[in-house]
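Q: Give me a 3D structure for the following:
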Amino acid sequence: MDDDNYDSLSPEDRKIRDAQDRVRENEEQASLPYKWTQELGEVDVTVPVPKGTRGKDLTISIQRKKLSVGLKGKDKILDGELCREIKIEDSTWTLEDNQLVLIHLEKLNKQQWWENVLTHHPKIDTRKIEPADSKLSDLDGETRGMVEKMMFDNQQKQMGKPTSDEIKKQEALAKFMAAHPEMDFSNAKIS
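A: I've put the predicted structure just below:
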């Protein structure tokens, strides 16, 4: 895609170009000997193999920056350099129903979309990826707590009310004042 030319297109022409690019991309991806999906932290590759294939019939190599899948004594189904580095210890493969090899690759950089699985295969436009909506319930406890606190504080600020930290300070000050009635706080500056 010629980005300079794209920027000068009208919104209608961009829609047409995007649709054409999507069709081309889908055709290119469909012609690969595997299907793949990704999330920010992982890539899953599905490789069809002849029905009845057993694990011992396969030669599979998962390396930090390389991947190959094949059947013993035959040409490799896929073989090449990975688009980005992976965590080998967290990447796995399984054989499903003796006809599908499922490969799970854990990305080293969990903040980057992959353009392709193997560098010599057609690329996708990562700017057009629309990540699946994540739900608060999908987050681990600590992250969820931070997000909920941020949401609460944002809501409070919009309504002109104190944030959770400001509420804690006010409560601590009120406790201190109650515990020390002998002190005069009339001239204290409280911020």
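Q: all contacts plus neighbour counts: C-alpha atoms, from now on.
A: OK.
Q: What is the burial count for residue 101?
A: Using other CA atoms under 10 Å, residue 101 has 22 neighbouring residues.
Q: again, but for the one 5 residues further on
A: Residue 106 is surrounded by 22 other residues when neighbours are defined as other CA under 10 Å.
Q: I'd guess it is in a strand, am I close?
A: Yes: under DSSP: H, G, I helix; E, B strand; the rest coil, residue 106 falls within a strand.
Q: Looking at the chain, which strand is longest?
A: The residue-count maximum for a strand in the chain (DSSP state E) belongs to strand 86-96.
Q: Packing partners of that strand?
A: strand 100-107 (3 or more CA pairs under 8 Å, 6 or more residues apart in numbering; DSSP states H and E).
Q: helix/strand/coil for the residue nearest to residue 34 when sequence neighbours are not counted?
A: Spatial nearest neighbour of residue 34, chain neighbours left out: residue 47 (4.6 Å); criterion: CA to CA, 6 or more residues apart in numbering. Three-state assignment for residue 47 (three-state DSSP): strand.
Q: Distance of residue 47 relative to residue 33?
A: Per CA to CA, to the nearest Å, residue 47 is found 7 Å from residue 33.
Q: Give me the more crowded residue out of the two.
A: More crowded of residue 47 and residue 33, by other CA under 10 Å: residue 47, with 19 against 12.
Q: Report the central residue of the chain.
A: The geometric centre of the chain, computed from its C-alpha atoms, lies nearest to residue 40 (CA atoms, centre = their mean), at 1.5 Å.
Q: Report how many residues lie close to the residue nearest to residue 164 when sequence neighbours are not counted.
A: Nearest non-adjacent residue to residue 164, counting by CA to CA, 6+ apart: residue 153, 6.2 Å away. By the criterion of other CA under 10 Å, residue 153 has 18 neighbours.
Q: quick one: residue 153 is in a helix?
A: Yes: secondary structure assignment places residue 153 in a helix (three-state DSSP).
Q: Please provide the structure for the following sequence as well, for comparison with the first:
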Amino acid sequence: MSSSEQDYEKMTPKEKEQYDKLQKEKEDAEQAQLPYKWKQTLQDVDITIPVPAGTRGKALDVVIKKKLIKVGLKGQPPILEGELCKDVKVEDSTWTIEDQKEVLVHLEKVNQMTWWEHVVTSAPKINTKAIQPENSKLEDLDGDTRAMVEKMMFDQRQKAMNQPSSDEQKKQDMFKKFQQQHPEMDQGENELINNSIDGIWQKD
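A: Coordinates of the predicted model:
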């Protein structure tokens, strides 16, 4: 845990609420200053970039690579340019111009189990821990992926509350069950069994 996380944990609930509010206001102000708007799910990122009214596709210079993006008007400085937060699937990423006034860019994530902190690494970061699970469209995921995402979200919430992760909880439950089945075990033997469970868990 970093020193800032430790400081946060020491705050009272009221102090945490105030801190979170200030951080959100700061984040919103930083995002509002960007020359584009963006949103994401675990699978993709959608970016909306305003351009002068009447702009046609042939007047645009758009480049989408695995870890790079550039969007702008030909002969002018790019509106959006830089190294992407994470890799994208170039073949599944697209762009289009809408009503000759907005460029819509769709980026398909390679790693569909992580939230992006920003579109390009030079931009201000958002707090991905504050993203709500429903934004991920869990109902659109297949069974295994959905279970993995729900586990990830649960572990994230548990960490925020300084509680054990789902794996740690299962390990604790396993050890308690063993203790109940073998009440004759002394403390030394219990520690030995607990360490053995640790070893088995790490191998899995």
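Q: Any idea what the TM-score comes out to?
A: Taking TM-score structural alignment, normalised by the length of the first structure as the basis, the two superposed chains have a TM-score of 0.70; 143 aligned residues with a CA RMSD of 2.0 Å.
Q: picking up where we left off before, ok, now which ones touch the aligned partner of the residue nearest to residue 34 of the first structure in the second structure?
A: Aligning on TM-score structural alignment places residue 47 of the first structure opposite residue 49 in the second structure. Residues in contact with residue 49 of the second structure (CA atoms under 8 Å, 6 or more residues apart in numbering) are 35-37, 79, 102-104.
Q: could you pull out the helices for the second structure?
A: Remark: helices assigned in the second structure by DSSP state H are 3-10, 13-32, 143-160, 166-181, 187-203.
Q: what's the fourth one aligned against in the first structure?
A: No residues of the first structure are matched to helix 166-181 of the second structure when aligned by TM-score structural alignment.
Q: Next, the angle from that helix to helix 143-160.
A: Helix 166-181 of the second structure runs at 80 degrees relative to helix 143-160, counting by axes from the mean of the first three to the mean of the last three CA atoms, to 10 degrees.
Q: Likewise for the second one?
A: Between helix 13-32 of the second structure and helix 143-160, the angle formed by their directions is 120 degrees, by the same axes, to 10 degrees.
Q: quick one: helix 13-32 of the second structure to the first structure mean distance?
A: Following superposition, helix 13-32 of the second structure is found to deviate from the first structure by 0.4 Å on average (mean CA distance after the TM-score superposition for the first structure).
Q: From the chain's centroid, how far away is that helix?
A: The chain centroid and the centroid of helix 13-32 of the second structure are separated by 18 Å, computed with CA atoms, centre = their mean, to the nearest Å.
Q: and the residue mapped onto residue 87 of the second structure from the first structure, how many residues sit next to it?
A: In the first structure, residue 87 of the second structure lines up with residue 85, judged by TM-score structural alignment. Residue 85 of the first structure sits with 16 neighbouring residues when counted by other CA under 10 Å.
Q: In whatever helix or strand residue 148 of the first structure lives in, which residues are buried?
A: Per DSSP states H and E, residue 148 of the first structure falls inside helix 141-158. Buried residues in helix 141-158 of the first structure, counted by 16 or more other CA atoms under 10 Å: 153-154.
Q: Show me what that helix is packed up against.
A: Using 3+ CA pairs under 8 Å, 6+ apart as the test, helix 141-158 of the first structure ends up in contact with helix 164-179.
Q: For the residue lying closest to residue 194 of the second structure once chain neighbours are set aside, which residues are in contact?
A: Leaving aside its sequence neighbours, residue 194 of the second structure sits nearest to residue 175 (CA to CA, 6+ apart; 6.4 Å). Contact analysis of residue 175 of the second structure by CA under 8 Å, 6+ apart lists 193-194, 197.
Q: Among those, which one lies nearest to residue 6 of the second structure?
A: Distance ranking of these against residue 6 of the second structure, using CA to CA, places residue 194 first at 27.9 Å.
Q: what's the spacing between residue 46 of the first structure and residue 62 of the first structure?
A: In terms of CA to CA, residue 46 of the first structure sits 14 Å off from residue 62 of the first structure.
Q: which residue numbers in the first structure go with stretch 111-125 of the second structure?
A: The alignment of stretch 111-125 of the second structure onto the first structure (TM-score structural alignment) spans residues 109-123.
Q: Straight-line length of that stretch, end to end?
A: End-to-end for stretch 109-123 of the first structure, by CA to CA: 18 Å.
Q: Return the set of buried residues in that stretch.
A: Here stretch 109-123 of the first structure shows 113-118, 121, 123 as buried, counting by 16+ other CA under 10 Å.
Q: contacts for that stretch?
A: 25, 28-29, 32, 36, 38-42, 67, 79-86, 124-126.
Q: Could you count how many residues lie near residue 99 of the second structure?
A: Using other CA under 10 Å: residue 99 of the second structure sits among 10 other residues.
Q: And residue 29 of the first structure, by the same measure?
A: Other residues within reach of residue 29 of the first structure, judged by other CA under 10 Å, total 18.
Q: What's the separation between it and residue 124 of the first structure?
A: 8 Å.
Q: Next: residue 36 of the first structure.
A: Distance, residue 36 of the first structure to residue 124 of the first structure, by CA to CA: 11 Å.
Q: Many thanks, have a good one.
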